[in-house]
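Visitor: Please work out how this folds:
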Amino acid sequence: MSDTSTTTITGTFATRREAEIAVEHLVQEYGLDRSDIFIEPQSSENSAGTKASGGDVAEGEPQADSAEDAALNGALLVSVDISLDTLDDAEAAFREAGATNVSRK
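Guide: Predicted structure coming up:
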């Protein structure tokens, strides 16, 4: 018999790319609705993470600062309410994508 109760898990990510990879795992592997997963800055300042990634990096080096660069003011927090049946797998997906400080509430 499956457990239908839920809990909230959160994970902290250094880059927007890592956060998005975690979200895609949750959507594609566990069938979660994208609108039930939240990505937000960990602090009160708008942020795209703590380090450049993806389009922010050219040949492994950060590009020169420009007015179009995303703010790197802190880590990103991903949170989702998930059933207890898939909790361990979802936490593993967070960690595989690069999450630190994965916790349950």
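Visitor: Could you use CA atoms for every contact and neighbour count after this?
Guide: Will do.
Visitor: got the contact list for S103?
Guide: Counting by Cα atoms under 8 Å, 6 or more residues apart in numbering, S103 touches I9, T10, G11.
Visitor: Please generate a structure for the following sequence too, so the two can be compared:
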Amino acid sequence: MGTTLKAKFETRRDAEMAIERLVQEHGIERTDIFVTAAGSQNTAGTQESGSDNASAEPTREDRDDAALNGMIEVSVDLEDEGLAQTVRDAFGEFDGTQARQS
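Guide: Next up is the predicted model:
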């Protein structure tokens, strides 16, 4: 029987980094990983990061249109429950909070 682990992230970058760690270093299939807004609105997290930050290029204007409407939730479906701690560790490495198993 499988299990699902979930965590919430404040930035899109942290969510993406946790996902890449799981896929590239631990062999978890992308089709077993799901990303959603933790609330009812579309969101890029609660804080600016990555491409949501002001541009470093002197000829570009700063951005102020990031959808900062709440946290991002990442869930991972596991058939091998032996990977559960690996997933929790990856979530924690990138500041995933409220990690839970369902």
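Visitor: about what we covered before: go through the contacts of S103 of the first structure and name the one nearest P62 of the first structure.
Guide: G11 (24.6 Å; Cα to Cα).
Visitor: Could you find the closest non-adjacent residue to the counterpart of that closest one in the second structure?
Guide: Using TM-score structural alignment, the equivalent of G11 of the first structure in the second structure is A7. Using Cα to Cα, 6 or more residues apart in numbering and skipping the chain neighbours, the partner closest in space to A7 of the second structure is A99 (4.1 Å).
Visitor: my read is the one you found is in a helix, agree?
Guide: No: the assignment for A99 of the second structure by DSSP: H, G, I helix; E, B strand; the rest coil gives strand, which leaves it out of any helix.
Visitor: Number of residues surrounding the equivalent of it over in the first structure?
Guide: Alignment note (TM-score structural alignment): A99 of the second structure maps to V102 of the first structure. Neighbour count of V102 of the first structure, defined by other Cα atoms under 10 Å: 17.
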